[in-house]
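Trainee: 3D, please:
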Amino acid sequence: MIEINKTTGCIYIENVQICPDLLYSEIGVLSSKYTIVNSPGSGNEFNRIYIRNIGDGEITIGLAFAKERLVQIRIVNGSKYDFPPFTITKEDKEIILQKLETIGGEQEYTWGTVELSEDLRGGSIGILIGYNKR
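Mentor: Model prediction:
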C-alpha cells in the first residue's frame, strides 16, 4: 500500500515513511527495519540507496541524494512478482500504473512531481517522485 501526503510530499509505504527533508546521514533509522543496499558508484556528492522487498516483496524503493539532500524516490515492483530483468512486461506496467493511480496519478505539486518512469532501453518501469530544491 502506497500513500502520499499531497501537501508535504511525504510517502508512506507499508511501515516506511519518507519525507522530503530526510537526509542521507539519517538512513540508519530505516536500516533497523529493512535491508538497505548502497548503489555502485555512490560517492560524496551523489548517493543512491535501495530498500528492497517492502511489504513481503511487493515494492522496492530507490532513494537518490545530492550531497545530503533527498532529491528523488523511485518505486518499482518488488521480488514478489519475479518479472524478468531488463524487460518491461505488460503485467509489470499494469501493476505500476495501478500503484500510480492509487496515489493520484502523475501530478505536479509545490514540493515536486510524481510521474511514471519508463526506461525502455534499461527495461525498467516505476514511479518517480522528484523533489524541488529547498
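Trainee: can we go C-alpha only for contacts and neighbour counts from here?
Mentor: Will do.
Trainee: The longest helix along the chain: which residues count as buried?
Mentor: Using DSSP state H, we find that the single longest helix of the chain is helix 90-102. If you call a residue buried by 16 or more other Cα atoms under 10 Å, then helix 90-102 has these buried ones: 92-93, 96-97, 99-100.
Trainee: To compare with the earlier structure, here is another sequence to fold:
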Amino acid sequence: VQVNIAGGTLFKIIYIALALTVIVFGIVSLISFSGGVIAVFFRIYSIMFGALLLISEFNLEFIKKYFFFMKKTIGKGVFCIIMASTLLNTNNWYSWGFAIGFAAIGVIFILLSFFVQDTSEDDVYNDTKV
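Mentor: Below you'll find the predicted structure:
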C-alpha cells in the first residue's frame, strides 16, 4: 500500500531545516578551531553536505543530473544517515545529539519510502538530457 502525499510540504520543511542546521552547526564548530586538522575537514564536509541538502530541494538541472538520488525519499534517508556519521567526529554532547537526530530522521525517511509515493516530476528522469 502506497500513500500519495501531495506536494510533500512537511518533508520539504523538515529537510530544509536539517540542511540549515548542518550548515550553521558546521560554521559554528569550524570557528572554534578545536579538534585538529581532521576535525576541520569533517566540519568542512558537514558544511558542503548541508549545502547539498539545501540545494537538493530546488529543481536545479545540476541536482537532477548528478544527485538524482537526492530527489527520492529513500535517497534522502540514506544521505541523512551518512550525515549522521560525519557529525560523530567530536566528543561534544550536541554533536552526538545532532547525529542521533539525523540518524533517526534518516531511518524515518527510509521507512516512509516504502509507503510514500514520490510525486515529483523528477520520477522519470530523461536520460537523453545527459
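Trainee: tm score of chain vs chain?
Mentor: For these two chains in superposition, a TM-score of 0.29 is obtained (TM-score structural alignment, normalised by the length of the second structure); 70 aligned residues with a Cα RMSD of 5.0 Å.
Trainee: returning to that earlier point: switch the buried residues of helix 90-102 of the first structure over to a markdown table; also include distance to Ala64 of the first structure.
Mentor: Putting the buried residues of helix 90-102 of the first structure into a markdown table (distance: Cα to Cα, whole Å) gives the following:
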| residue | distance to Ala64 of the first structure |
| --- | --- |
| Asp92 | 23 |
| Lys93 | 22 |
| Ile96 | 20 |
| Leu97 | 22 |
| Lys99 | 20 |
| Leu100 | 19 |
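Trainee: Now the two most distant members of the residues you listed.
Mentor: Across the buried residues of helix 90-102 of the first structure, the longest distance by Cα to Cα is 12.4 Å; it joins Asp92 and Leu100.
Trainee: roughly how far apart are Ile51 of the first structure and Ser31 of the first structure?
Mentor: As defined by Cα to Cα, to the nearest Å, Ile51 of the first structure lies at a distance of 9 Å from Ser31 of the first structure.
Trainee: These two: which is more packed in?
Mentor: A count of neighbours by other Cα atoms under 10 Å puts Ile51 above the other of Ile51 of the first structure and Ser31, at 21 against 12.
Trainee: Quick check: closest non-adjacent residue to that one.
Mentor: The spatially closest residue to Ile51 of the first structure, leaving aside those adjacent along the chain, is Ile36, at 4.8 Å (Cα to Cα, 6 or more residues apart in numbering).
Trainee: swap in Thr21 of the second structure?
Mentor: Nearest residue to Thr21 of the second structure in three dimensions, chain neighbours excluded: Gly50, at 7.8 Å (Cα to Cα, 6+ apart).
Trainee: rewinding a little: doesn't Tyr50 make contact with the residue nearest to Ile51 of the first structure?
Mentor: Yes: A contact is recorded between Ile36 of the first structure and Tyr50 when judged using Cα atoms under 8 Å, the distance being 5.6 Å.
Trainee: burial of Glu108 of the first structure, as a residue count?
Mentor: 13.
Trainee: I meant to write Glu61 of the second structure there.
Mentor: When neighbours are counted by other Cα under 10 Å, Glu61 of the second structure registers 11.
Trainee: Equivalent analysis for Ile49 of the first structure, please.
Mentor: Residues contacting Ile49 of the first structure under the criterion other Cα under 10 Å number 19.
Trainee: swap in Val76 of the first structure?
Mentor: Neighbourhood size, Val76 of the first structure [other Cα under 10 Å]: 24.
Trainee: Having no further points to raise, I will conclude here.
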